[in-house]
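[1] I would like the atomic coordinates for the input below:
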Amino acid sequence: MTAPQTPAAPDSPATPPAAPDVLAPAKLGPVELRNRVIKAATYEGLSHKSLVTKDLVDFHVAYARGGVGMTTVAYCAVAKEGRTDRHQIHWTDEAMPGLRVLTDAVHAEGAAVSAQIGHGGPVANPKGNGAPALSPSRHFHATTLSFAKEASLDDIRRVTEAHAEAARRAVEAGFDAVEVHLGHNYLASSFLSPRVNHRTDAYGGSLTNRARLAREIMRAVHDAVGGRIAVVAKMNMDDGVPGGFWLDEAIPVAQWLEQDGTVDALEMTAGSSLLNPMYLFKGDAPLREFAEVMPQPMKLGVKMVGDRFLRSYPYRDAYLLEDARQIRAAVKLPMILLGGITGKPVMDLAMREGFEFVAMARALLREPDLVNRMREDATTPSLCIHCNKCMPTNFTGTRCVLVDRGTTRRETWGKPAGYVA
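    Predicted coordinates:
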């Protein structure tokens, strides 16, 4: 007689996978990074006549030496009229030798390096560029006291191809990734925004139409790099202004980018350099410091009514997480958490929440070697106090004002740097 069979035990619930170690190597598209910490794009204010300087190279070498997996060079305009500052790099033949020196120097420290590419659109500086700013619709920019012209279909085609050419040149210059700027109401972001985009053609009206330019740009960049380097899209979740682009529209756009297969990772951001710049940063708005570096009549305007444009918002660590986790739930793409990443506990939280990478900015401006010190002691706190007084310094060389690192960078701009072609 056969013995009765013991019923099989019910399957145990699957153990959730452990969160990845933020300081361990990881793949970003085709690129292997030594860890999951990225120095976020912060405009350095250290290029001169659109060329790389020794100060710009030293700026990024400091973060590479300090332990980040990748540092991001910001902001490299895809066209001359897309610059937000007249000294910003754009992708000319003359800029290429200096960019290669920069990438080689970062690689020598064991880190990867990304180029943030984009077109400033209505945020661009028409006086410095010697050309009108472009916008989806005619728009008055209070900071430049000028109107941006409506982009024609020829402008749209030209700028899209300029993104592809910038990506090809990034590969040639030795970059490991490009970060395409789809945020902050720069050109692609301004097309996404119903507050700024009043077009009635195929690039305006419905969300499908307003997202057309961003998707075409990402397709052009993806095809241009051909899988040789990583492609990251930096996209707004929220413009921070009434009637602007918001999370309910950001979710389907993120899903479309995933369906298009044109990006290796998403970095979600917020705010409008055109209409509400402090919304991204949170913390104090340094009105006095901004006024000190502004030319007239902007200096007087900032002193009198700057608090209407440069608003203060309460700061907390990981302040974009609540919105970004909704994008995280809607896509399977790797994601980079930005906003209030200050130390190992916040990084570990991001990993537990399903983000593959983190991006740090202000904390690293204060302490370029913070990642190395966190590796030695996970309890190492960031010394950044989120005063945001680093923001006005991008006119003279971006830095933490609480750290004395010697000569103001602008004083070296007119001197031979050795890295300027």
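
[2] going forward, measure contacts between C-alpha atoms and count neighbours the same way
    Fine.

[3] can you verify my assumption that N276 contacts V241?
    Yes - contact criterion CA atoms under 8 Å: N276 and V241 qualify, at 6.9 Å.

[4] which one of those two is surrounded by more residues?
    Neighbours were tallied for N276 and for V241 using other CA atoms under 10 Å; the higher tally belongs to N276 (19 against 15).

[5] how close does that one sit to I341?
    Between N276 and I341 the computed distance is 21 Å (CA to CA, to the nearest Å).

[6] next structured bit after the helix or strand harbouring F290?
    Using DSSP states H and E, F290 sits within helix 287-293. Proceeding N to C from helix 287-293, the next assigned helix or strand is helix 298-309, under DSSP H and E.

[7] which residues sit against that following helix?
    For helix 298-309, the surrounding residues in contact (CA atoms under 8 Å, 6 or more residues apart in numbering) are T143, L275, N276, P277, A285, L287, R288, F290, A291, E292, V293.

[8] and if you look at stretch 327-335?
    Applying CA under 8 Å, 6+ apart, the contact partners of stretch 327-335 are 250-251, 254-255, 258, 264-268, 354-357.

[9] if we use 7 Å, what do you get?
    Stretch 327-335 is contacted by residues I251, Q255, E258, D264, A265, L266, E267, F355, E356, F357 when judged by CA atoms under 7 Å, 6 or more residues apart in numbering.

[10] please give the structure of this sequence too, so both can be compared:
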Amino acid sequence: MRVIDELQVKSRALSLSGRIGSLELPHRILMGSMHMGLEGQKDKLEQLCDFYQERARGQAALIITGGAAVTPAGGADNMYVLSRDEDVEALAALPRAVHEVGGKIGLQLFHSGRYAVSEEIGEQPVAPSAIASRITRETPRAMTLEDIEETVLAFASGAEKAKRVGYDAIEIMGSEGYLLNQFLSPVTNHREDAYGGSFEGRMRISIEVVRAIRDRVGPDYPVIFRMSGFDCMPNSTTPEETILFAQALEEAGVDALNIGIGWHESRVPTVQQVVPRGGFAAVAGAIRQHVSIPVIGANRLNVPEVADELIADGYLDFIAPARPWLADAEFAKKILAGDRAGLNVCIACNQSCLDHTLVRPHLPVSCLVNPRAGQETLWPMVKSHASRKVAVVGAGPAGLQAAVTAAQRGHDVVLYERESELGGQFRMAGRIPGKDEFYETIRYYTEMLERLSVVVKMQTEPTIEELSSFHHVIIAQGVVPRIPEIPGRDLPHVVNYAQILNGEVQVGNQIAIIGAGGIGCDVATLLAEGRHAKPAVESFFRGQQLPEPPSIPREVTVLARSNRYGNGIGRSTRWVVKQEMQRLGVRVVMEFQCREITPEAVVGETPEGAVVIPADQVILCAGQESASHFAEQLAERVQVHVVGGARESKGINAARAIREAFEAAYQIS
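    Below you'll find the model as predicted:
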């Protein structure tokens, strides 16, 4: 903790005041736009207001809402549409709620373009050209000149309404592959009229939108443009055109540029854990060198020490992360107070946020490491009316959340863990390349246990008699690897995934992994990446002009029962995992029915016939089952709550386990 605290004491750039046009801001930490899955629903408006109000209390210098569509054609399910009076009236509640606690809020003006879904908007989507979307698998209608004129006016009208109902600024969505970005890119704009062809033609609609808005709202109202710094799409807008576009936006009257990265259909990770912290800040920094208005960055800016350095070094003027505000509603407050140790860091897992927006029907957005996010109305964090003695058995992520929540509610909590370290499955997950953010969650829980005076008993398995002295017992002992009934499973070279991830066995050179779910893919990635020297070693060799360090001759084969692999991994992340496995040369054999493990191989069948996979080590990643516990015996003496994998191992994931633990602990009274 001491190193982190010292870093934060030195972090001063984020605390500097700043300006976006006429808007004076007390520091450099904004909250970026994200849809919550609550928009457009009358019965969820209070919930949405409370969500933003809590972030305003958390000292966000400026909050940017999820996008509000400027026309029905540019919308989606659970989205406000600014051409509807009832939606504008509902949107007026958000600035009232935020201003009530001294915050500032801006409305994002949005148009989906070819990313709209006809079933949701009730008509064929529109776009610069009739080019099918890989995301929706629909082909939009090419916009007419009349459509374009109406859309420009709709953006201007939306900005005028935002100003009228009390928003402190507006942000124009022109990134992430939405309509204005589609016009700018030659990938999606094949027009031959004034709005296509040349770069000047492709950027015309964006410039017209800015000028039309400026005419409606006047010279002093803050206007932010979220532009794409890098589309991550082959043959799209060039870096040179991007710089020219930024300069044209400034000349047209934009007060700040918020730099987005990537399209939803691009094959470059932009928000997943594998992306280094601040990994795309250099893109924003390059743009900043060519404009005189503030430049804002967002992607993977989840910790203050990285963000502060980027501002101090001149890459950015402001940061506007979104998901870190889900993980911790006091993101800015804690940073400004120097409380890095108390920060609940976003781990970029996407499981309860982005993945919830990619399913149909959409699910409300929340956060794996903060299950209250988006539901503050339902779960106010206040003391219970009576303090109870609560025991929590198991200190994996579910047990840690249960202990922290129960203590926050004012209960007297004792946490039991049979191992010598906290964290359970998260401790193992943190070993996977690109997943070390899981250690941040363990660090946070550990800090909170200490602050809340939770008694932690390590390497201890409590007896029924000991637990009987408590009012409530939360059993969160999690899961253990399932050992499938395969002949040869007891051979000495057969191990389970926990033994590998906990470093209990030495890794082989010819490895067969039985099971191709999330754990099997993670283990394959770890072992395939482990063939190579660490990046720091490679960098040292290059710096010393030495030959590239040799790799270990390790072969990794994943055996999948079905014709798919990576099942159980969220939609926004599965493709990244599979892409990494392909890059690392992991072999995947699908529709493999395992018959036997021999000392030298795994023997099985595929639709093509018998298959023998040579292996000097076999790793079982064939699912999980609940760890044994004594809930039934204990229930005769105290109130027992079984959560997470201990309750039901089928389909278990961290999001479900942590949410169940939170709810069980919260409801103790």
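
[11] which one in structure 1 is aligned with E625 of structure 2?
    In structure 1, no residue is paired with E625 of structure 2 according to TM-score structural alignment.

[12] E625 of structure 2: neighbour count?
    For E625 of structure 2, using other CA under 10 Å, the count is 19.

[13] distance of it relative to A498 of structure 2?
    Using CA to CA, E625 of structure 2 is found at 13 Å from A498 of structure 2.

[14] just the strands from the stretch 1-150 of structure 1, written as ranges.
    Using DSSP state E, counting those that start in this stretch, the strands of the stretch 1-150 of structure 1 run over 26-28, 31-33, 37-39, 70-77, 112-118, 134-135, 139-141, 146-150.

[15] okay, those strands in CSV with mean neighbour count and distance to V57 of structure 1 next?
    Formatted as CSV, the strands of the stretch 1-150 of structure 1 follow (neighbours: other CA atoms under 10 Å; distance: least, CA to CA, whole Å):
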stretch, mean neighbour count, distance to V57 of structure 1
strand 26-28, 19, 23
strand 31-33, 18, 20
strand 37-39, 27, 14
strand 70-77, 26, 10
strand 112-118, 28, 11
strand 134-135, 28, 30
strand 139-141, 16, 32
strand 146-150, 19, 33
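
[16] do you know which of these lies nearest A95 of structure 1?
    For those, proximity to A95 of structure 1 was assessed by CA to CA; strand 70-77 is nearest, at 10.3 Å.

[17] relative to strand 112-118, how tilted is the closest one?
    30 degrees (axes from the mean of the first three to the mean of the last three CA atoms, to 10 degrees).

[18] tell me the SS of the counterpart of I224 of structure 2 in structure 1?
    In structure 1, I224 of structure 2 lines up with V232, judged by TM-score structural alignment. The three-state assignment at V232 of structure 1 reads strand, by DSSP: H, G, I helix; E, B strand; the rest coil.

[19] what does the one 10 residues further on give?
    When the structure is split into helix, strand and coil by three-state DSSP, P242 of structure 1 lands in coil.

[20] ok, V178 of structure 1 next?
    Under three-state DSSP, V178 of structure 1 comes out as strand.

[21] for it, give me its contacts.
    Each residue near V178 of structure 1 by CA under 7 Å, 6+ apart is listed here: S114, A115, Q116, I117, A167, A230, V231, V232.

[22] count the neighbours of the last one for me.
    Around V232 of structure 1 sit 27 other residues, with neighbours defined as other CA under 10 Å.

[23] thought E258 was touching it, still the case?
    No - judged on CA atoms under 7 Å, V232 of structure 1 makes no contact with E258 at a distance of 11.5 Å.

[24] tell me which residue of structure 1 matches up with R137 of structure 2.
    By TM-score structural alignment, R137 of structure 2 lines up with L145.

[25] same check, this time on I259 of structure 2
    Mapped onto structure 1 by TM-score structural alignment, I259 of structure 2 lines up with M268.

[26] what about the nearest residue in space to that match that is not next to it in sequence, which SS state?
    Using CA to CA, 6 or more residues apart in numbering and skipping the chain neighbours, the partner closest in space to M268 of structure 1 is M235 (5.1 Å). Three-state assignment for M235 of structure 1 (three-state DSSP): strand.

[27] can you give me the first-to-last residue distance of stretch 107-123 of structure 2?
    Terminal residues of stretch 107-123 of structure 2 lie 25 Å apart, using CA to CA.

[28] tell me which residues of it come out buried.
    107-118, 121 (16 or more other CA atoms under 10 Å).

[29] which residue comes closest to the corresponding residue of structure 2 for D104 of structure 1 once chain neighbours are left out?
    Under the alignment (TM-score structural alignment), D104 of structure 1 maps onto R96 of structure 2. In this structure, R96 of structure 2 finds its nearest non-sequential neighbour in G166, 7.5 Å apart by CA to CA, 6+ apart.
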